[in-house]
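K.L.:
no sequence for this one, just the structure:
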């Protein structure tokens, strides 16, 4: 007879299951529906997913009831089926796995996503109803997952503890590796939940293995409870109308060992994970033996969210009045090595460090600063506002990204008209990461336009014609950039896609980071027929863990085996020094083939991109006219 769940999780690391909703999406089921309703409409499909995870090695299976609460179901007209859907979720899981795995009732935050302003009385009502149904249906435990705020999680836990002594797993979704969304230090939040009766504490969603490992490291050694981790399969990418995750099962296998060494006793997967990811975790943990020294890997200064950026363009001298003529980025790069540096807009209201970085990069003679448009769907300060400030206060050229995700046709044209009025005429057209995977998952992704279409529409403004076809009385002067990802298996197909962007009207290209000198040479060879300039992306690595995060979790980035070996295990100053050295070696090759250089600043460590900008300037002295 197997032990109860509480005892099982105290014995050794156990394997959890993987994603339900994103896996159903991969199997061809539609988005925009209640996946929980499939407990009634497609019970065989849900049962098969449970069986696949159990066969892959999952010892703990979650019911398909994450959003099966009155308030959330009411959005689909299903609130009267709350009890039926939850009870069916438990019955399907139990029948699918029998006694081979523990069945835990999944409960998501009522205030998650679009429900941020739901009244406390409704939150309490919904938790009491769902908890009661799941307990009556015979679950082995309850999983409170993807909670953003301590107060809501504490409320749900308190309701459970008034009804039962059942095993309860509590999991936060965090972007900040040290605090909950309502600003409570994670260590403090965990101690409070332990005192309120939680049996297991941990994290799921919002981050891949790297970000969740950092959050685990903030938890003190003496907590005295098992930890649980269910990371996403990296950062999602939006390719040809489909959401794709990049983290491989092999990466999850190596991460599982790190999690176990850090004290995790329940290890599974969240968005983007599949039975293959769970099988990799199970195989990695099969012969696991814990480190002699327990729990926490030494905390480092590694930061998480790295935003893979695509650049922005500028004004053409031919379009400006003679007295104001200023060479554009395209003009400059045809004459000499030209450096564009990416600097992330802040996620809060303090622009002090951003402006200091901008000034330092101007002093280093960067030609322009590029700013993403809420990259990775994470809310940041408006790049339009910062672009205006850069022109006014620093006197450096801004390049603003324009994402298709956030604005419909009306908003996009309005936005572009505002840029024109401010004299900000270099932009980069990008698709934008899906909103549901950012920090406001309840927001909508618009995508009225593709990256090809937005290039054509902005180009149309340069003819003095609105998106609607009506005249605008004068012409805009936008220079439009397009993004290029060369880190793909079939580079020839990527170049063909690039040719389509050029046909749509792109004036220059900026690439994703490249870490292989041979690939830089291949790019040069395969794009030599193109008529517009290319800026090669160089992203200096901060440390070994940053390297693994970028390689495994961030779409469009692929590190060479050599670079990963060189960065392996390096932290702090040693990591930054080696990262700079690798970047300089890449620059040596890039500058021999391209005049355009695109530097990306890791974690606002602008000292690194200042150093590399100065390196380009010094190296250019021997060939002032460029390559």
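P.N.:
Here it is on my side, so go on. Because the structure is predicted, anything quoted here is derived from the model rather than measured.
K.L.:
drop to CA atoms for contacts and neighbour counts, all remaining ones
P.N.:
Fine.
K.L.:
would you map the helices across the stretch 101-250 of the chain?
P.N.:
For the stretch 101-250 of the chain, applying DSSP state H, counting those that start in this stretch gives helices covering 120-136, 150-163, 186-195, 209-217, 249-261.
K.L.:
OK, contacts around residue 34?
P.N.:
Contact analysis of residue 34 by Cα atoms under 8 Å, 6 or more residues apart in numbering lists 73, 76.
K.L.:
brain fart, residue 145
P.N.:
By Cα under 8 Å, 6+ apart, the contact list for residue 145 reads 106, 107, 108, 109, 169, 170, 171, 172, 173, 203, 204.
K.L.:
any idea how far residue 9 is from residue 537?
P.N.:
With distances taken as Cα to Cα, to the nearest Å, residue 9 is found 45 Å from residue 537.
K.L.:
between those two, which has more neighbouring residues?
P.N.:
residue 537 (30 against 22; other Cα atoms under 10 Å).
K.L.:
then this one, side by side with the first:
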């Protein structure tokens, strides 16, 4: 079975879109489902996983290869604002579990899709022991929930970033997990190459979906590339068709020159029968 790294190293993969716009369209009583906090939407991972799962499924049906967990605001420092810092593990675990169940629930034919656990600690506060403990708890929750990889957005301070990433790596080792730890590229980070190479399995870049819709080519430099889905599932379906139209084999553009259209690895990443999707 192809791993997330295998697919990311050879193909451009399409992610889902953001969950918040979809949530904003729903008439949810966030005072009730957010444990008294109208803006604590990560609490829905506990109270309304069915809502999160339905959004995941919409993006999968639109053509997303990668579903990201609803955990960008599920770091301990953010949850502390709501008095929910003790729920870090369970929120991240349930978010990962919900995303995995959404992927498993939809027939994919020969298609291989992935769940990316999202950790955003770029605004975290505290000394190094606090940062290490926070990273450890969040990564353990995501990995125990079944993610295929972990995406880490860390502090721009190199020493603190290494502390966070080292703790994330320790969490993986303690679980005996071979889940790759990837650093999300940011212009604010000046250490996305050799400085943290020993702590991560690579750096990935997020390509703007707008450039894809406009017809610009995806970079073909061998970088690990994810294309961000649209604001809605319908927008994501447009991007999906645009990507596939630029691929020689109808799947996804290749990111290295030696990828054959008749690739022997099964299942081929991103394959699905789109006959039911109307052309734009």
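P.N.:
Cool, the structure landed. Keep in mind it's a predicted model, so treat the numbers as computed, not measured.
K.L.:
can you say which of the helices of the stretch 101-250 of the first structure is nearest to residue 599 of the first structure?
P.N.:
Taking Cα to Cα, helix 209-217 is the member of those nearest to residue 599 of the first structure, at 23.0 Å.
K.L.:
Provide the aligned range in the second structure for that closest one.
P.N.:
Counting by TM-score structural alignment, helix 209-217 of the first structure lines up with no residues of the second structure.
K.L.:
reformat the contacts of residue 145 of the first structure as a markdown table; add distance to residue 452 of the first structure and neighbour count.
P.N.:
Formatted as a markdown table, these follow (distance: Cα to Cα, whole Å; neighbours: other Cα atoms under 10 Å):
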| residue | distance to residue 452 of the first structure | neighbour count |
| --- | --- | --- |
| 106 | 41 | 26 |
| 107 | 41 | 26 |
| 108 | 38 | 20 |
| 109 | 38 | 25 |
| 169 | 46 | 25 |
| 170 | 44 | 27 |
| 171 | 40 | 25 |
| 172 | 38 | 28 |
| 173 | 34 | 24 |
| 203 | 38 | 25 |
| 204 | 35 | 26 |
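K.L.:
re the thing from before, Throw the helices of the stretch 101-250 of the first structure into JSON lines and include mean neighbour count, thanks.
P.N.:
Formatted as JSON lines, the helices of the stretch 101-250 of the first structure follow (neighbours: other Cα atoms under 10 Å):
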{"stretch": "helix 120-136", "mean neighbour count": "17"}
{"stretch": "helix 150-163", "mean neighbour count": "18"}
{"stretch": "helix 186-195", "mean neighbour count": "18"}
{"stretch": "helix 209-217", "mean neighbour count": "24"}
{"stretch": "helix 249-261", "mean neighbour count": "21"}
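K.L.:
nearest to residue 358 of the first structure, out of the ones you listed?
P.N.:
helix 209-217 (27.1 Å).
K.L.:
can you check what angle separates that closest one from helix 249-261?
P.N.:
With axes from the mean of the first three to the mean of the last three Cα atoms, to 10 degrees defining the directions, helix 209-217 of the first structure sits at 0 degrees from helix 249-261.
K.L.:
picking that back up, so which of the contacts of residue 145 of the first structure belong to strands?
P.N.:
Counting by DSSP state E, the contacts of residue 145 of the first structure place 106, 107, 108, 169, 170, 171, 172, 203, 204 in strands.
K.L.:
what residues are up against the fifth one?
P.N.:
With Cα under 8 Å, 6+ apart as the criterion, the residues that contact residue 170 of the first structure are 143, 144, 145, 153, 198, 199, 200, 201, 202, 203.
K.L.:
and if you look at the last one?
P.N.:
Shown in contact with residue 204 of the first structure (Cα under 8 Å, 6+ apart): 145, 146, 171, 172, 173, 212, 229, 230, 231, 232, 269, 270.
K.L.:
equivalent analysis for the second one, please.
P.N.:
If a contact means Cα under 8 Å, 6+ apart, then residue 107 of the first structure has 65, 66, 67, 68, 130, 142, 143, 144, 145 as its contacts.
K.L.:
and with 6 Å instead?
P.N.:
Residues counted as contacts of residue 107 of the first structure (Cα atoms under 6 Å, 6 or more residues apart in numbering) are 66, 143, 144.
K.L.:
neighbour-wise, give me the winner out of those residues.
P.N.:
Among those, the one with the most neighbours (other Cα under 10 Å) is residue 66, at 24 neighbours.
K.L.:
that one should be in a strand, yeah?
P.N.:
No - assigned with DSSP: H, G, I helix; E, B strand; the rest coil, residue 66 of the first structure falls outside any strand and is coil.
K.L.:
about what we covered before: and which of the contacts of residue 204 of the first structure is nearest residue 483 of the first structure?
P.N.:
Here the nearest of the contacts of residue 204 of the first structure to residue 483 of the first structure, counting by Cα to Cα, is residue 232; it sits at 25.2 Å.
K.L.:
what's residue 90 of the second structure aligned with over in the first structure?
P.N.:
In the first structure, the residue paired with residue 90 of the second structure according to TM-score structural alignment is residue 84.
K.L.:
could you count how many residues lie near that match?
P.N.:
Close neighbours of residue 84 of the first structure, defined as other Cα under 10 Å, add up to 14.
K.L.:
what's the answer for residue 25 of the second structure, then?
P.N.:
Residue 25 of the second structure is flanked by 8 other residues according to other Cα under 10 Å.
K.L.:
contacting residues around the alignment partner in the first structure of residue 184 of the second structure?
P.N.:
Per TM-score structural alignment, the equivalent position to residue 184 of the second structure in the first structure is residue 171. When contacts are counted by Cα under 6 Å, 6+ apart, residue 171 of the first structure touches 144, 145, 201, 202, 203.
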